[in-house]
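Asks: quick one: sequence plus predicted model below, questions after.
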Amino acid sequence: MNLKDISNRDLPNLADCASEPIHIPGSIQPHGVLLALDGSGIIRFCSANCAWAFGAEPSGLLQRPLAEVDATLAAAVNEALGRPDPRDKPFPHTAGGRAWEVFAGPADDGSVLVELECCHVPTVNDAELFDQTRDFIGHIERSRDLQELCGRIAAQVQAITGFDRVMIYRFDPEYNGEVYAESKVADIEPFHGLYYPNTDIPPQARELYLRNLMRAINDVHYEPVPILTAGNGDHASLDLSDALLRSVSPIHIQYLKNMGVGATLTISLVLEGRLWGLIACHHHGPLHLVHRQRQAALMQGHFLTSQIRVRQVAEEYGIYTVVEAHLQQLLNALQQEGDFPSRFRSFSSLMALTHASGVALLHQGQLHEMGLVPGRDRLRALFQWLAQGKGQQFVTSHLAAHYPDAAKITREASGVLYMRLGDPKKDAIIWFREEFERTIRWAGDPREAVKRSPVTNMLTPRSSFAQYKEQVRGHSREWRYSETNAAARFAGALQNQVHLEYLRAEEASQRLLNEKLVKANNELANINWITTHDLKEPIRKIQVFASKVMGSDEVQLSESLLNALSKIQGSAQRMRQLVDDIMSYSLTDDPAEAHVPTDLNGIIAEVIDAFEDELREKGGRLESTPLPTVPAVPYQMRQLFTNLVGNALKFAKPGLAPEVRIDCSLAAPGTFHLPLLDRAQPYYRIRVQDNGIGFREEQQERIFNIFYRLHDKEAYAGTGIGLAICKRIAENHGGIITARGAEGEGAEFEIYLPADRRE
């Protein structure tokens, strides 16, 4: 049989550690044997050392059903696959004269992995494991804080496993690892407090740590055992993501060798779906743990993970109670009389609310500061930047990572907590935290974590772990959830206060405007009175005296003087007509007028009677279809149709008998698209058409403006108020009037009145 080695040897072509396919190494660690079955139970892959367990070389196993090779093992594997999480419960098996622990489970590529791990005599018995687990309860009770508890857990894991060093890593948001606690033998140097860069554990390795909570390397100097498959098979690789025996990245192995480590055990600490940290166990020589020991150590990791959340919640609650007390004090103070900005500096709890070193309020464009804050010009620039798309809230403990000009305000504002209070250009608040300088002790220079060898062209990890100190600038202490939550609640209450102040100011402004409007209306009423009463008398006298002078037989007047007096009389008549029209226009807006059921047919009959002589004289005709009865002010309806019919007769075509037609139809809800009308109710559509001189299309909106005249006043008498009166009457009755026309082709007016209007 032609065999194919699927070991991955592509390291020289890697761009960086993050691109290494560590889930498909194509090899295993040598302390066990691996088989991979397809869905029919046929062996498609096997490790090169399979003779150790089965007494047959790979060529004698591949392409054969496992049941033919070892019927007992095949039956046990099938039984295990029927249980949930089969890999967590290995079963014993004897093969090749040795005792094995067998782990079986499905792989992502559809294969079934069967791993046989050689049993060793445990260094501790079951009773000791139980006692160590029981002691954990005592550790919880005696530990004052999380770090002390981590130290006790590290010591417990060391006792269970026998490793020389047990460290508990805690990751920061960028996955740089800090040795948070440590337990070690006496004669090795401490690593406690050191930091390791995130490049030591690349992203794909972190994914596997989330997937597999425990990972063991019994001897870092092992020779990988290749995985083989039939040369004519279609399988190029085997996914070993969940394999216990999976071979480790050569880069990581070299990293451990450079540290002087001989064996490792790693336990993941996962909190709310995120890798919080690791329990990392190191030994200077080879060390093999049986499954029970590893499970006991893993149980310590589970215990610790549960306590991390409990301790964090307890710590957060302690901060919450302090913050909540300050919040309630501020909320009570907001309810007191007086505007908030004037009392800003008296709010002693404002900085304590978020443990800030300074706070700045932008209220109606004015700045108010407290504590350590940037200068006013830079403060305004920061507010302006935050207003440009940073949302309702913006929180950071490293402003320099976001704000281009952060270097100028680092001392006062390395951290900011920003809340909008409405229009961000006018109302917002920022809490500040000053710069918190600290020194990080790295285990080696983080900038030289991985290099490429000029000889082999392969990536190699750093060989030096000498302490490298880095001064961290531009950061503040982290904002806690309880602080940001309290700030958001206070900002919400403050925003309500700001809006309340605005509404009060608007109310005062509206009250003042209303007073001015009442005064203006009273003055306008006086002007109307003067216009409609006091002006009529002088106009009448002008007309009377002009008539007397023109009709006097005692004085002989020249023709030019008679012409001038005639113009005076004409102007006085137009002025009198204007006064009458202004009076009519003002009366159409009288709210005291009562709306009563009005038969529009009777109104049209009165209009026809009024224009009877003029119609006869011009040979004109006015026709009307039946009209409805509507709630209206009768004299206003009479004036509306009088003005429309009068205009039709006034603007008749020369030499053509005027014709006026009035009809009515019902406009059902939703059948019209006109402003000011309610589309959900029906309207009467009353149309008045004539065959007169019409008007240009661009004039159809302006003809309803007061004093707007379409035609020369010498040719057509009038004041330009008639159609404005029609518009006001239609609106007084809950409707509108529209106009359409074409020059030389007549005009058409449509009056919409509510069809179901109630008194």
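Replies: Ah, there it is. This is a predicted model, so every value here is computed, not measured. Numbering: from 1, shown residues only.
Asks: for the rest of this, base every contact and every neighbour count on C-alpha atoms.
Replies: OK.
Asks: list the helices and strands the helix or strand containing D613 packs on?
Replies: In this structure, D613 is located in helix 612-618 according to DSSP states H and E. Under the contact criterion of 3 or more Cα pairs under 8 Å, 6 or more residues apart in numbering; DSSP states H and E, helix 612-618 touches no helix or strand at all.
Asks: below is an additional structure, to be compared with the one above:
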Amino acid sequence: STMALLCDVLVKEVSELTGYDRVMVYKFHEDEHGEVISEYRTPDMEPYLGLHYPATDIPQASRFLFLKNRVRMICDCLATPVKVIQGKKWAQPLSLGGSILRAPHGCHALYMANMGSIASLVMAVTINEDEDEVKSDPSTGKRLWGLVVCHHTSSRFIPFPLRYACELLVQVFGIQINKEVELAAQIRESHILRIQTVLCDMLLRDSPVAIVTQSPNVMDLVKCDGAALYYKGQVWLLGITPTEEQIKNITQWLLKYHGSTKGLSTDSLMEAGYPGASELGDAVCGMAAVRISSKDVLFWFRSHTAKEIKWGGAKHDPVDSD
């Protein structure tokens, strides 16, 4: 709720400062798709709040540029681009990656026009700012958390002092978001350590069955829809899981094809090559499995992603060619 309040205050302030018809906070999820989590708009604008957009809507190259140049303004996506004339002595073309004046790519200009947006202002929200460079591990290096996106139905130019004020506001917002992200991570880590301690104590005092029959149990350790234990030929189930017979089949497949490892983690059993994946239905899709002995396995299961997600972006007819 603190994060939601921060977002709502930010979009209102940016809207009052700039006068754009629509201001949104666009958050990137772990799988890199985006979601509009806050919006301030004029009453005649179509609401985008709650819409999700595929990761391909904002390519990796664009995200990298946002880490280098945090503000991107397009005054009029329909304006004719003006070429940059370069001296002949320069062998390489001039990079406009850091320029506020560069014209939008033709595809992006068309995308904006199709949305009814002529002008835009986009500001990057970054976290882990104390890191000097972007690292391969997103949890430690500077990371693009999301974007503040402003749309206008007619051409609009925001002078530098006002843009700078907005950029400063977004930087302060990013600092607060960073604190919220760190606090959530600390709370989650503390919770996991506490559960781990209790479960380890159970294992020392009882058989492994205790971690699925008592409270807390293994489902409290991992975000999942169900868990199962295959121990000495018997199966214990918690939550939404395959049947006992299916658990035994998965165990046999796991020991046969992944017996040389301590376990397996996959977003999709179908993609992992499990032959019986189609028989599991919609209830079970992802799985994490850990061998606790040479023949005994602990499982966690997740169902398919919720089907109620509202997707935005381009609409495609199945019969249309790309």
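Replies: The structure has been received and is ready for your questions. Being a predicted model, the structure only gives us computed values, none of them experimental.
Asks: TM-score for these two?
Replies: A TM-score of 0.81 describes the superposed chains when it is computed by TM-score structural alignment, normalised by the length of structure 2; 303 aligned residues with a Cα RMSD of 2.9 Å.
Asks: circling back to that earlier point, please point out which parts of the helix holding D613 of structure 1 sit buried.
Replies: Residues L615 are the ones in helix 612-618 of structure 1 that count as buried (16 or more other Cα atoms under 10 Å).
Asks: same check, this time on stretch 51-62 of structure 2
Replies: Taking 16+ other Cα under 10 Å as the neighbour-count basis, stretch 51-62 of structure 2 is seen to contain the buried residues L51, H52, Y53, P54.
Asks: wait, which of the residues you listed is closest to K88 of structure 2?
Replies: For K88 of structure 2, the closest of those turns out to be P54, at 41.5 Å, with distances computed as Cα to Cα.
Asks: any idea how far the counterpart of that closest one in structure 1 lies from L649 of structure 1?
Replies: Matched across to structure 1, P54 of structure 2 falls on P197, judged by TM-score structural alignment. With the distance defined as Cα to Cα, to the nearest Å, P197 of structure 1 ends up 96 Å from L649 of structure 1.
Asks: if we can go back for a sec, and the helix holding D613 of structure 1, which stretch of structure 2?
Replies: Aligning helix 612-618 of structure 1 against structure 2 (TM-score structural alignment) gives no matching residues.
Asks: next structured bit after that helix?
Replies: Elements were assigned by DSSP H and E; along the chain past helix 612-618 of structure 1, the next helix or strand is strand 621-624.
Asks: that older thread, how far does the helix holding D613 of structure 1 sit from the chain's center?
Replies: A distance of 73 Å separates the centroid of the chain from that of helix 612-618 of structure 1, by Cα atoms, centre = their mean, to the nearest Å.
Asks: from the contact counts, what lies against the host helix or strand of F136 of structure 1?
Replies: Taking DSSP H and E as the definition, one finds F136 of structure 1 inside helix 126-142. Helices and strands in packing contact with helix 126-142 of structure 1 are listed as helix 146-161, helix 291-334; criterion 3+ Cα pairs under 8 Å, 6+ apart.
Asks: for the helix or strand that the longest one is followed by, packing partners?
Replies: Using DSSP H and E, the next helix or strand after helix 291-334 of structure 1 towards the C-terminus is helix 349-352. With contacts taken as 3+ Cα pairs under 8 Å, 6+ apart, helix 349-352 of structure 1 sits against helix 291-334, strand 358-363.
Asks: could those go into CSV alongside distance to L61 of structure 1?
Replies: Shown next, in CSV, are these (distance: least, Cα to Cα, whole Å):
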stretch, distance to L61 of structure 1
helix 291-334, 27
strand 358-363, 73
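Asks: mind checking which of these is nearest Y209 of structure 1?
Replies: Nearest of those to Y209 of structure 1, taken as Cα to Cα: helix 291-334 at 12.9 Å.
Asks: what angle separates that closest one from helix 146-161?
Replies: 170 degrees (axes from the mean of the first three to the mean of the last three Cα atoms, to 10 degrees).
Asks: mean deviation of helix 291-334 of structure 1 from structure 2?
Replies: Compared with structure 2 after the fit, helix 291-334 of structure 1 shows a mean deviation of 2.6 Å (mean Cα distance after the TM-score superposition for structure 1).
Asks: show me what that helix is packed up against.
Replies: Short answer (3+ Cα pairs under 8 Å, 6+ apart): helix 291-334 of structure 1 packs on helix 126-142, helix 146-161, strand 263-271, helix 349-352, helix 481-529.
Asks: can you list contacts of the fourth one?
Replies: Read it as helix 349-352 of structure 1. Defining contact as Cα atoms under 8 Å, 6 or more residues apart in numbering, one finds that helix 349-352 of structure 1 is touched by V323, H326, L327, Q329, L330, S357, G358, V359, G371, W431.
Asks: now do the contacts for the aligned residue in structure 2 for the fourth one.
Replies: I take that to be Q329 of structure 1. Residue mapping for Q329 of structure 1 onto structure 2 gives V198, with TM-score structural alignment as the criterion. For V198 of structure 2, the set of contacting residues under the criterion of Cα under 8 Å, 6+ apart consists of P216.
Asks: center of structure 1 - which residue?
Replies: By Cα atoms, centre = their mean, the mean C-alpha position of structure 1 lies nearest to G391, the distance being 7.5 Å.
Asks: helix, strand, or coil at that one?
Replies: Taken by DSSP: H, G, I helix; E, B strand; the rest coil, the conformation at G391 of structure 1 corresponds to coil.
Asks: ok, and the closest non-adjacent residue to it?
Replies: Distance criterion Cα to Cα, 6 or more residues apart in numbering; nearest residue to G391 of structure 1, sequence neighbours excluded, is R420 at 7.9 Å.
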